[in-house]
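Chemist: What shape does this take:
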Amino acid sequence: METPSAALERLRQEKAANPQPPDRIPERLHLKEISTESLVFQVRAAGLDMERVEEIAGDLSAPDLDDPIHVWWGGKGWIVIDGHHRLEAHRLAQERGGETRKVAVKAHPTMPLEEALGAASLLNAREKVTITREERGDAAWRLVCCGTGSIKEQAAWSGASKSQISNMRAVFDRLCAKRIHQATMIDQGWDWARRLDQGKEGREFHPDMIEVWAQDWAKILGRALGGQRLAASPEVLARALQIISPALPSGLIQTDTFWEALDSDGRAMLAERDEELEEDGIEHF
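Modeler: Sure thing, here's the model as predicted:
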């Protein structure tokens, strides 16, 4: 399943590969010419509010159906950045009526992806559907993570206060210093990022931090002792770790990473040792 950060990166590449639409800027488009990217431009985490869609589609002369749908040129076609409910209402009306429909659009052909994110947040703020505090926070957090706009612009686009945006920027900088990847911060959302920053995420280290530190430590050990030397002297390495901390070797054995790294002989050896300890009545790991 694609993540929001992966969708953002894909759209960035598609836009860069084909930045200009092939034809004149449209004022109306067939429904089949409009696509959606809900992971990027849909503020509501739950997706469409179908009651709202039914409300709009219930009356074909409803003013909402005449409001233009804002679309952005994404490199492969026109993508909705505002008007997801109106678009779905048009599709529902087309399905019920059987006729092919064209809809009014406000096209944004040359806007960079980052600006489209800001425009989507600003325009979606006018929607008549319920948007939760968490959803608004995630929308603002995504703008911060992508570096889109100034503090003033991000506050205006997202509906967050300038002080909240400033706080988000500070959290983003601190998590970057801890080497949390930008993609992880986007995908996990604002509440998660805030908890991690406050040390309330439930684990001492996040997997991103573990991997980065592990790579750093591997380079240090490799430079100091040499990778081949370490591999050729596992008994010496095990004893050295025991000298550093008597609990360290047993802690290593209990990690998922250690178990996944073992070959069949190593796992069989540990299983055999466990059986011996059980026979001796000794508690094991």
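Chemist: Only C-alpha atoms from now on, for both contacts and neighbour counts.
Modeler: Will do.
Chemist: List the buried residues for stretch 139-151?
Modeler: 139, 140, 141, 142, 143, 144, 145, 146, 148, 149, 151 (16 or more other CA atoms under 10 Å).
Chemist: how far does that stretch sit from the chain's center?
Modeler: 13 Å (CA atoms, centre = their mean, to the nearest Å).
Chemist: who's in contact with it?
Modeler: Residues from elsewhere that reach stretch 139-151, judged by CA atoms under 8 Å, 6 or more residues apart in numbering: 43, 114-115, 117-118, 121, 154-155, 157-160, 162, 165-166, 168-169, 172, 182, 185-186, 189-190.
Chemist: try it again with 6 Å
Modeler: Contact with stretch 139-151 is made by 114, 158, 186, 190, as judged by CA atoms under 6 Å, 6 or more residues apart in numbering.
Chemist: report the longest strand in the protein, please.
Modeler: Among the segments of the chain that qualify as a strand by DSSP state E, the longest is strand 102-108.
Chemist: Now do the next helix or strand after it against strand 102-108, angle only.
Modeler: Next helix or strand after strand 102-108 toward the C-terminus (DSSP states H and E): helix 113-124. Helix 113-124 runs at 130 degrees relative to strand 102-108, counting by axes from the mean of the first three to the mean of the last three CA atoms, to 10 degrees.
Chemist: another one to check against the first:
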Amino acid sequence: MTTETALDGLGAEARRVKLDELHLDTDTFQFRWEDLTESQVDDLRDALKRRKELDPLTVWERPEDGCLFVVDGHHRYEAYRRSGKALTVSVVVHRCDLKVARLLALEENTKTRLTMSQQERLDAAWQLECSEAGYSKAEIVKSAGVGNGTVANMRRVKGRLAEAGSEIPATWRAAQILDAGREQDWTEEDWDARREEHVLKLKEEIAGAVAAATRTDPTIAPDAMHRIMGEERFRQALEWLGFYEGEEDPITGVVTFKVNKQPELDAPF
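Modeler: Now for the predicted structure:
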């Protein structure tokens, strides 16, 4: 069976292969800080006790020799290996060059099955940006799940470091620290990208709690933010998001916020 993939345009073949035919290269295809999460491997081994097989592994076939490398599914591979039961496993084989294979690995890593942290995504984007393969901004944004402004900022930082003759750090945080140590004029785009990183980090930290709270009462989260931020900051935030304060209801005393088409305030943060 063959299925078409949007990434390589050459098609991807679903088939069964022997487990010992598969090779690992985590330096190339694993973008998380830790190669394996033991609890995830244990969960998958338990799943194997209940059924014969896990979801297919995503595999890259190296063009020059046909060697098969695990692109996504390192935890499933390890669960199979430790179980000692699987002689053959289901895989989806992609035939493409290494540049596209790395993008495929990163896109699979950012899916919600075992979500990458925001810092891991930023580091992955930085690695692609600094790669000699020459990934486009659109490719990095799509695969790493970061914003256009973030990638544009990375390119400016990389350019400044290169111009200064500095060694390019392996992580985005280290690059930012090194860049911040130099005298420089930050552009509006730099500040926008920095703000976007803070927004995404905060979103990651509170998303679970907010989602759980709003399932039962959608007013809980904004009420909590109101109490945390205080009256003035909360109103500034609403105005920044495009709301403006309407008239107070004479009976209930409730003030209604209405929506502007465009925010009229500079960011108060």
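Chemist: tm score of chain vs chain?
Modeler: Scored against TM-score structural alignment, normalised by the length of structure 2, the superposed chains reach a TM-score of 0.56; 168 aligned residues with a CA RMSD of 2.5 Å.
Chemist: that older thread, which one among the buried residues of stretch 139-151 of structure 1 gets closest to residue 12 of structure 1?
Modeler: Closest approach to residue 12 of structure 1 among the buried residues of stretch 139-151 of structure 1 (CA to CA): residue 146, at 11.6 Å.
Chemist: What's the local residue count around residue 136 of structure 1?
Modeler: Using other CA atoms under 10 Å, residue 136 of structure 1 is surrounded by 20 other residues.
Chemist: one step back: so which of the contacts of stretch 139-151 of structure 1 belong to helices?
Modeler: Of the contacts of stretch 139-151 of structure 1, the ones assigned to helices by DSSP state H are 114, 158, 186, 190.
Chemist: out of those residues, which is most surrounded?
Modeler: residue 158 (27 neighbours).
Chemist: Tell me which residue of structure 2 lines up with that one.
Modeler: In structure 2, residue 158 of structure 1 lines up with residue 144, judged by TM-score structural alignment.
Chemist: mind listing what its match touches?
Modeler: Taking CA under 6 Å, 6+ apart, one finds 121, 125 in contact with residue 144 of structure 2.
Chemist: Return the distance of it relative to residue 137 of structure 2.
Modeler: 11 Å (CA to CA, to the nearest Å).
Chemist: ok, the residue minimising distance to the centre of structure 1 to residue 270 of structure 1 distance?
Modeler: Taking CA atoms, centre = their mean, the centroid of structure 1 lies closest to residue 187, which sits 2.0 Å from it. Residue 187 of structure 1 sits 38 Å away from residue 270 of structure 1, going by CA to CA.
Chemist: could the ones in helices among the contacts of stretch 139-151 of structure 1 go into CSV alongside distance to residue 197 of structure 1?
Modeler: Listed next are these as CSV, based on distance: CA to CA, whole Å:
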residue, distance to residue 197 of structure 1
114, 25
158, 22
186, 14
190, 10
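Chemist: List just the nearest of these to residue 88 of structure 1.
Modeler: Among these, and counting by CA to CA, the member closest to residue 88 of structure 1 is residue 158, at 23.4 Å.
Chemist: Pull up the aligned stretch in structure 1 for the longest helix belonging to structure 2.
Modeler: Counting residues, the longest helix in structure 2 under DSSP H turns out to be helix 188-216. Helix 188-216 of structure 2 lines up with nothing in structure 1 when matched by TM-score structural alignment.
Chemist: what's the offset of that helix from the middle of its chain?
Modeler: 13 Å.
Chemist: now swap in stretch 155-166 of structure 1 and tell me
Modeler: 20 Å.
Chemist: What residues of it count as buried?
Modeler: So stretch 155-166 of structure 1, judged by 16+ other CA under 10 Å, has buried residues 155, 156, 157, 158, 159, 160, 162, 165, 166.
Chemist: May I see the residues you listed arranged in a markdown table, with distance to residue 52 of structure 1 as well?
Modeler: Compiled in a markdown table, those are given as follows (distance: CA to CA, whole Å):
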| residue | distance to residue 52 of structure 1 |
| --- | --- |
| 155 | 27 |
| 156 | 25 |
| 157 | 23 |
| 158 | 22 |
| 159 | 22 |
| 160 | 24 |
| 162 | 31 |
| 165 | 30 |
| 166 | 34 |
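Chemist: The equivalent of residue 104 of structure 1 over in structure 2: neighbour count?
Modeler: Superposed on structure 2 with TM-score structural alignment, residue 104 of structure 1 falls opposite residue 90. Neighbour count for residue 90 of structure 2, taken as other CA under 10 Å: 17.
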